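In: make a model of this:
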Amino acid sequence: MSHPPVDQRGAWRALKDHAASMGQRHLRELFAEHQGRYSTFTRHAAGLTLDLSKQRWSEQTLDMLLDLARDAKVPEAVHRLLAGERVNRSEDRPALHTALRLPADARLEVEGQDLVASVHATLDRMEDMVERFHAGQWRGATGKPIRDVVNLGVGGSDLGPLMVTHALADYRPDDVHRVDVHFASTMDGSQLADYLARLNPETTLFVLSSKSFTTIDTLSNARTARDWLKARLLGGARQEGVDESLVMRQHFIGVSASPEKMAEWGIAPAHQLEFWEWVGGRYSLWGAIGLPIALVVGMANFRGLLAGAHAMDRHFHEAPLADNLPVLLALAGIWNVNFLDIRAHSILPYDGRLEYFAAYLEQLEMESNGKSVTNDGEPVGYSTCPVLWGQLGPNAQHAFYQLLHQGTQAVECDFIAPRVRYDDVADPATRDHLMGQHRLTLANCFAQSRALMLGDAAVADDGPRPGHRRYRGNQPSSTLLLDRLTPQTLGALVALYEHKVFVQATIWDINPFDQWGVELGKTLAGETQRILRREAGLEGMDDSTRGLIEAVWAAEPQADA
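Out: Okay, here's the model as predicted:
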């Protein structure tokens, strides 16, 4: 049975009509008319508080958006996702990142496989590895304990672990052998070259993280790392008993859905961790891709991260739509993008530990929902994912907030901060200073969202203002407060945004679990690389690409005659 296009359904058309009048209302009017907006539009779950009162909507708007969610069958879609049905239609498979954080006593059988058992077998294998590192028992080829681990991955194999290890650095256990974790993702080798200049090959191990184990960025870095280790551990005054197989076994761990390719590359089967085809790369930090996280914070805190995400999964599944944090956050985005024509979204954490959170969400949201065809392959007639970017809020205030306050383009903002920080610092004087700095940070967070909302009305009237000092306000925002930044609340926060993406994709009738758009660039890059190596001709190249290639050739040193 065919359904009318999304933008032709009754709930969508009703919202279009509603937006024609509602879109002209200023937030300061909405607050003046409704003194209890905070309590009306604020919800709590899993250690998070979500304040949506600064969105440019009314109770009627939200009711109509909830009708839209029902019309799009969001509750049924949530059930299909969590039950392991094949929601990734273009690749005909489930999207079961939520299974990675199910507790051990849960049961989820999908197509005859007990997923929970296999997930926890991998977690147990990870735990054994982590314990060996933290006990100083994982030794390099020359017998010295590993002290530095370099994660070689890109996209989801880099952004998630990088974001979480930075966010949870305070949770590093202090009673274990210290292992420092580093990340190299760029194919140009600049990050890796810096590490190789500073690290000791005898005490360095590399984690190769690639779902397919064919990602050229990662394998290029991996080959460089392998040759570096061999040159230094096998060349010159090589030690007795150190051979190539020992170097490969003790200095490499592989994480992939392709054990055959890992083994072919030289990674010992005992040092391989399983990754499943039903987990998208940008949804993968919860499993073996999270090994760098566990190496930094310990396995107990890694399991706490999973528990926080699972708490949000349960809330997503069980809470009514009107109280459901992922649903409400998604609907705010739908209202802004599709009905208020706000196509830009900024993520603004007010906590230095969340420095990489915006970069993580850039991939999660734009790779997932940056789509222009429906699940049936038809062109969409409406906007989908907005352009998303961000930075630490205190720094961004001195960078791009000028555009937010006085630019010509409306931008939706997400402000994120912990309610409490530094109250556990032992020294009283230091604690008072640091807690004062946290209050200063929160003051800036709340003041900026208020200024974006009210504009000039946020300050006492001091007479007419020249145009360059006018603030129009009326910029919508959401504020997310974490009780504290812990493994549990960070897990819930990430899962919140994952589910927000899914709800929006369901309403837009697009697939958030594939990324075919990145494949064309990979194909053309391979072709262009062969030309740059002079292994193929320039025939068929456009004039610009031809000129750029010839400019590179002209700059290359000529081989000796």
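In: could you use CA atoms for every contact and neighbour count after this?
Out: Fine.
In: and stretch 409-421, end to end?
Out: Taking C-alpha to C-alpha, to the nearest Å, stretch 409-421 runs 34 Å from one end to the other.
In: so for that stretch, what gets flagged as buried?
Out: Judged by neighbour count using 16 or more other C-alpha atoms under 10 Å, the buried positions of stretch 409-421 are A410, V411, E412, C413, D414, F415, I416, A417, P418, R419, V420, R421.
In: please give me the structure for this one as well, since I'd like to look at both together:
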Amino acid sequence: MTPLPPAPGLDPQSQWQRFCSLLWHDTGMGVWLDVSRMGLDSAGLEAMRPKFDQALAAMDALEQGAIANPDEQRQVGHYWLRAPQLAPDPASAGHIQAEVDRIEAFGREVLSGAIAPAPGQRFTDVLWIGIGGSGLGPLLMIRALQDPGSGLPFHFFDNVDPDGMRRTLASLGERLRTTLVIVVSKSGGTPEPHIGMLQARRAVESAGGQWIRQAVAVTMLGSRLDQEAEQGDWLARFDMFDWVGGRTSITSAVGLLPGVLIGSDIRAFLKGAAAMDAATRDHDLFNNPAALLAASWYQAGGGRGQRDMVVLPYRDRLEVFSRYLQQLVMESLGKKLDRNGQVVHQGLAVYGNKGSTDQHAYVQQLRDGVDNFFVTFIEVLEDPGDIPPLEGENPGDFLDGFLQGTRSALTEEGRHNLSITLQRLDATSLGALIALFERAVGLYGELVNVNAYHQPGVEAGKKAAAALLDLQARLEQAMADQQEHTLADLQQRMGLESPESLYWILRHLCANRRHIDARGDWGNPETLVFKHD
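Out: I've put the predicted structure just below:
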């Protein structure tokens, strides 16, 4: 990979001219984008125009209802969620708008006490059960938009870690009787939210709560979860459309329902996303911020993802944003095959936390170490008005100074970086920020000729996990004869090429005292002997 230093070799006036030519700003949204320090210039962007003509045409077709995920014969319609009039048919447009209205009305009635867990009570908490985008999207909404004392406090089952579940349930305690439990699963059959739902229901009912007055489902119409919620007369059901993927579901019920339950303005959130969508449809590359973003990624990484994306938002409220982008970017772009079936191993790794914390963590390596990354700075200009300067020191000034100082230090060493600036951080600007990255990911996927809307690797992992759980069940059944077995005996009995998977399963079962004893040395697997007690 040939380094393309963004500043060294350019005199200050030339750098200023490059900055002016590659700076995008929208006054209405209050958003700036500067990609002038990414090894990209006007001539390089012009040279990419043929690729972008194809990419933008593909995005136009996607919004018009083309099949974007041929693996599942699915459309990709998250853009319609914030502009229902763009949906390919009037019925879909009406359905989208009706769901937004229902979500808003439900949230307001929960907060007002009109919807309650029992007469004379009010909901005090929300337990959100979702995995992947169904967990990260809501978490981002809450961390970024919830003000102290506004709406309901949220708790999460976003994993199947029993210790995490135990701690969450313990923190709720008696308030489980007044906790709104929201279960999110698009297909209705994903194991993690189903397991979380079972544990939550047991805990709610053990605490004296009423599941049917506290449980809400967010899923596709007609799914296993939808049927269970309908037959069980749950409190509410909201649609998670077939044409919305988990990593782009934040402007669906997945993000809107928590948004209204924390007292945020979900209409403003959708408005911000719609405004950015409109800006990123522009076929003039210099006026399209998503095209500028995708072009800078492509240029910096040689079109092969040879530089990682380090995300540094300089606001605590955006601390979760790097985790959110990990799924959006890496699940979309990390592909073995391109659209022609050729092995390409594409991708773009994402990591980060927040500034200025990370200046005291890994910025040392970013400036002086291996040059295999670019930094995405995110700043917010307006500070909260209730944190005054003390002893002449203003925290916001220092935060801005640290950002500009780190940016300058990296540029001096020829390290690639770009900057996104928000006038203020609110529901509108968060919607715009998310929509900017969604479109940039779609455009970049077209530039490198991969399908950004399927996830065969994720599905492969799910299938492998299911196979191992099936093997565990068969293993426990085979050992019920209470005879002693070595790993070699069990390998032959189970018809496996290697005993390694059995070793992992048995270690877990023995550690949890699941009716299997072991003697021997776990560090020397061939000495181990197992028996069902």
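In: can you calculate the TM-score here?
Out: The TM-score (TM-score structural alignment, normalised by the length of structure 2) is 0.87; 492 aligned residues with a C-alpha RMSD of 2.4 Å.
In: tell me, how many neighbours does S187 of structure 2 end up with?
Out: Close neighbours of S187 of structure 2, defined as other C-alpha atoms under 10 Å, add up to 17.
In: and it? What does it align with in structure 1?
Out: Superposed on structure 1 with TM-score structural alignment, S187 of structure 2 falls opposite S212.
In: equivalent analysis for M220 of structure 2, please.
Out: So, by TM-score structural alignment, M220 of structure 2 is matched to A257.
In: who touches that match in this structure?
Out: If you count contacts by C-alpha atoms under 8 Å, 6 or more residues apart in numbering, A257 of structure 1 has them with S210, K211, S212, F213, E274, F275, W276, E277.
In: name the member of those residues that has the highest neighbour count.
Out: Result: S210 is most packed of the contacts of A257 of structure 1 (other C-alpha under 10 Å), 28 neighbours.
In: helix or strand for the most centrally placed residue in structure 1, which one?
Out: Against the mean C-alpha coordinate of structure 1, by C-alpha atoms, centre = their mean, the closest residue is Y360 at 2.9 Å. Assessed by DSSP states H and E, Y360 of structure 1 sits inside helix 357-369.
In: post-alignment, that helix versus structure 2, mean distance?
Out: If you overlay the two and look at helix 357-369 of structure 1, the average distance to its match in structure 2 is 0.2 Å (mean C-alpha distance after the TM-score superposition for structure 1).
In: quickly find the element holding Y503 of structure 2.
Out: In this assignment (DSSP H and E), Y503 of structure 2 forms part of helix 500-511.
In: tell me which residues of stretch 91-105 of structure 2 are tucked away?
Out: In stretch 91-105 of structure 2, counting by 16+ other C-alpha under 10 Å, buried: S92, A93, I96, Q97, E99, V100, R102, I103, E104.
In: kindly apply the preceding question to stretch 25-33 of structure 2 instead.
Out: Of the residues in stretch 25-33 of structure 2, those with enough neighbours to count as buried (16+ other C-alpha under 10 Å) are H25, M29, G30, V31, W32, L33.
In: over to stretch 239-255 of structure 2?
Out: So for stretch 239-255 of structure 2, counting by 16+ other C-alpha under 10 Å, buried means 239-241, 243-255.
In: so what touches that stretch?
Out: Contacts to stretch 239-255 of structure 2, defined as C-alpha under 8 Å, 6+ apart, come from residues 74-78, 81-82, 99-100, 103, 132-134, 137-138, 141, 184, 186, 218-221, 238, 256, 270, 327-328, 438, 453.
In: likewise stretch 13-23 of structure 1?
Out: D7, R56, W57, T61, M64, L65, F339, L340.
In: quick check: end-to-end length of stretch 364-377 of structure 1?
Out: Criterion C-alpha to C-alpha; first-to-last residue distance in stretch 364-377 of structure 1 is 22 Å.
In: which strands and helices sit next to the lengthiest strand in structure 2?
Out: Ordering each strand of structure 2 by length in residues (DSSP state E) puts strand 373-380 first. Using 3 or more C-alpha pairs under 8 Å, 6 or more residues apart in numbering; DSSP states H and E as the contact test, the elements touching strand 373-380 of structure 2 are strand 308-313, helix 395-412, strand 417-422.
In: what sits against the counterpart of H317 of structure 1 in structure 2?
Out: For H317 of structure 1, the aligned position in structure 2 is R281, judged by TM-score structural alignment. Counting by C-alpha under 8 Å, 6+ apart, R281 of structure 2 touches L56, D60, N288.
In: you'd agree R281 of structure 2 is in a strand?
Out: No - assigned with DSSP: H, G, I helix; E, B strand; the rest coil, R281 of structure 2 falls outside any strand and is coil.
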